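Quick one, structure for this:
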Amino acid sequence: MNWDWNVIIEYFPRLIDGVWLTLELVFFSGLLGLLLAVPLALMRASHNPWLRALPFGYIFFFRGTPLLVQIFLIYYGASQFEVIRESVLWPILREPYWCAIIAFTLNTAAYSAELIRGAIQAIPKGELEAADAFGMSRVLKIRRIVLPRAFGIVLPAYGNELILMLKSSSLASTITLLDITGAARTIIARTYTPLEIFAAAGVLYLLIAAVMIGSFRLLEKRLNRHQHYKMPAELAAVDPRMVD
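Down below sits the predicted model:
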């Protein structure tokens, strides 16, 4: 097997252009998805069954159908309705970039909402009872207690969700976007070197994933630094039980 390094060197700048588009898709969809997931999670964690019904249906649909189908429904399906083509939304829905952002946002919001909902329900009841004892309002309790604690708990799982979103972003190439995978497919169509180009694309995905994993680990240590706090030696000498 002859490995053609020259084709990788020649077309590597085009793959780098795809990296920026991939990062844009992951960043914007992750940010918007998180903003949408928080109220969905709070509704899912509510004791009101009617309030839980709407987010349950939303999460059930987007977790139960393939992301590729969701992309096609938004990109190809929206154009089938004349009312949409004549609306103010059409300049957005006719662009593959924004259709990909919308599909990725709605998809990751469903998964993230379930992760955050589980984190909210994992918060020790004593902390919530302490907030009630201090007379905190519901909104203040959510802002100061529930959400900070939930984010600390959910962070490792949410990091995994963004890694999955990074890999799923390759589906954007199916609607003509030149992300890393789309750029690789275009180069392969010209050079007929699938092994070299896909290997280079895979390395780029690995590097991005490594940076994301490292960033989330640092963020997790910062948000959960209270869990790694060590009791001073002098206090431990007074009462060894305080080390536990």
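
Every contact and neighbour count from this point should use C-alpha atoms.
Noted.

quick one: the closest residue to Trp3 other than its chain neighbours from Asp4, how far?
Take Trp3 and drop its neighbours on the chain: the residue closest to it by Cα to Cα, 6 or more residues apart in numbering is Glu196, 7.0 Å away. Per Cα to Cα, to the nearest Å, Glu196 is found 7 Å from Asp4.

And those two? Which one has more around it.
Glu196 (18 against 12; other Cα atoms under 10 Å).

any idea how far the more buried one is from Pro13?
Distance from Glu196 to Pro13, by Cα to Cα: 14 Å.

repeat for Met43
From Met43 to Pro13 the distance is 45 Å (Cα to Cα).

the more surrounded of these two?
Taking neighbours as other Cα under 10 Å, Met43 and Pro13 compare with Met43 leading, 21 against 11.

And the helix or strand where Phe12 lies, what does it pack against?
Assigned by DSSP states H and E, Phe12 belongs to helix 5-44. Packing partners of helix 5-44 (3 or more Cα pairs under 8 Å, 6 or more residues apart in numbering; DSSP states H and E): helix 49-64, helix 96-121, helix 147-168, helix 180-191, helix 194-223.

how about this one, so we can line them up?
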Amino acid sequence: MDITTWMFEWLEGNAIFTPNTLGYYWDGFVTTTQLVFLSLLAGLLLAVPLAILRSSRHKWISLPVYVYTYVFRGTPLLIQLYIIYYGVVFFDGIQETFLWPILREAFYPALIAFTLNTAAYTTEIFRGAIKATSQGEIEAAKAYGMSSSLMMRRIILPSAFRRALPSYGNEVIFMLHASAIASVVTLTDLTGAARFVYARFYAPFDAFLFVAAIYLCLTFAILFVFRQLEKRLLAHLKPLSH
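I've put the predicted structure just below:
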């Protein structure tokens, strides 16, 4: 009997997995995937220019980015989420602005916290990859007469992306697992759905085991995607077979 058959039989024989509770799990799955995907996308778009600034030799350019990454990497994501979620209401006049209908929903403060956190980690990942660019590549680009901006776009960034891919894959998995804390600000994500089922049926083992299986499947899917990307983008680094 394979694990898929066992899982379906377990669900059918378990009284707590009704269409209603499965609907809660589905809503939690959608919320989790939306939160993780959007935060990673926004964090990536924010991290690329920040990594370039962080790599600058000028302290007045790199230092503010360093302070930002140091703060967000040096404090727990849960604390950051609490500060953003509960701290918004302390800004004078925020409730009278157009931002209030957005910020009063738990999803958007959580999205902001997750985006700023993953952007800090991704910035340092890309900064390290940029710094590791071969001096020979840079000298070759200069020999072709490339400007600094063109060299960054055509040589340094593509090479850095390839080197950063394994580390960034780990960051994606980290954000998926870290998204479990979103339920503390009333978001019904996967963990929040498990809490609801636990509170209703008092079956913590079944409720959280099912969610753990979902996270495990998502993690395997992410690993598979990044392994395929690594095979394609890093194929030139493998030794030729004779």
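
Provide the TM-score value for the superposition.
Superposed pair, TM-score by TM-score structural alignment, normalised by the length of structure 2: 0.90. Supporting alignment: 230 aligned residues with a Cα RMSD of 1.6 Å.

Could you list which residues are in contact with the equivalent of Pro148 of structure 1 over in structure 2?
Using TM-score structural alignment, the partner of Pro148 of structure 1 in structure 2 is Pro158. For Pro158 of structure 2, no residue meets the contact criterion (Cα atoms under 8 Å, 6 or more residues apart in numbering).

Could you check how far Pro158 of structure 2 is from Leu176 of structure 2?
Pro158 of structure 2 is 25 Å from Leu176 of structure 2, by Cα to Cα.

Then Asn14 of structure 2?
Remark: distance between Asn14 of structure 2 and Leu176 of structure 2 (Cα to Cα) = 27 Å.

of those two, who's got more company?
Leu176 (20 against 11).

neighbours around the equivalent of Ala235 of structure 2 over in structure 1, how many?
Aligning on TM-score structural alignment places Ala235 of structure 2 opposite Arg225 in structure 1. The number of residues packed near Arg225 of structure 1 is 11, by other Cα under 10 Å.

what's the answer for Ser159 of structure 2, then?
Neighbour number of Ser159 of structure 2 under other Cα under 10 Å is 19.

Next, the contact list for it, please.
Contacts of Ser159 of structure 2 by Cα under 8 Å, 6+ apart are Ile130, Thr133.

rerun at 10 Å
Contacts of Ser159 of structure 2 were listed using Cα atoms under 10 Å, 6 or more residues apart in numbering, and they are Ala129, Ile130, Ala132, Thr133, Ser134, Glu137, Met152, Arg153, Leu233.

what do we get in structure 2 for Phe27 of structure 1?
So, by TM-score structural alignment, Phe27 of structure 1 is matched to Phe37.

pretty sure its match contacts Leu176?
Yes. Here Phe37 of structure 2 reaches Leu176: they are 9.0 Å apart, a contact under Cα atoms under 10 Å.

which neighbours do these two share?
With Cα under 10 Å, 6+ apart as the test, Phe37 of structure 2 and Leu176 reach no residue in common.

who touches the residue positioned nearest the centre of structure 1 in this structure?
Centroid-nearest residue in structure 1, with Cα atoms, centre = their mean: Leu162, separated by 3.6 Å. Neighbouring residues of Leu162 of structure 1 by Cα under 10 Å, 6+ apart: Val26, Phe27, Ser29, Gly30, Thr108, Ser112, Ser168, Ala209, Met212, Ile213.
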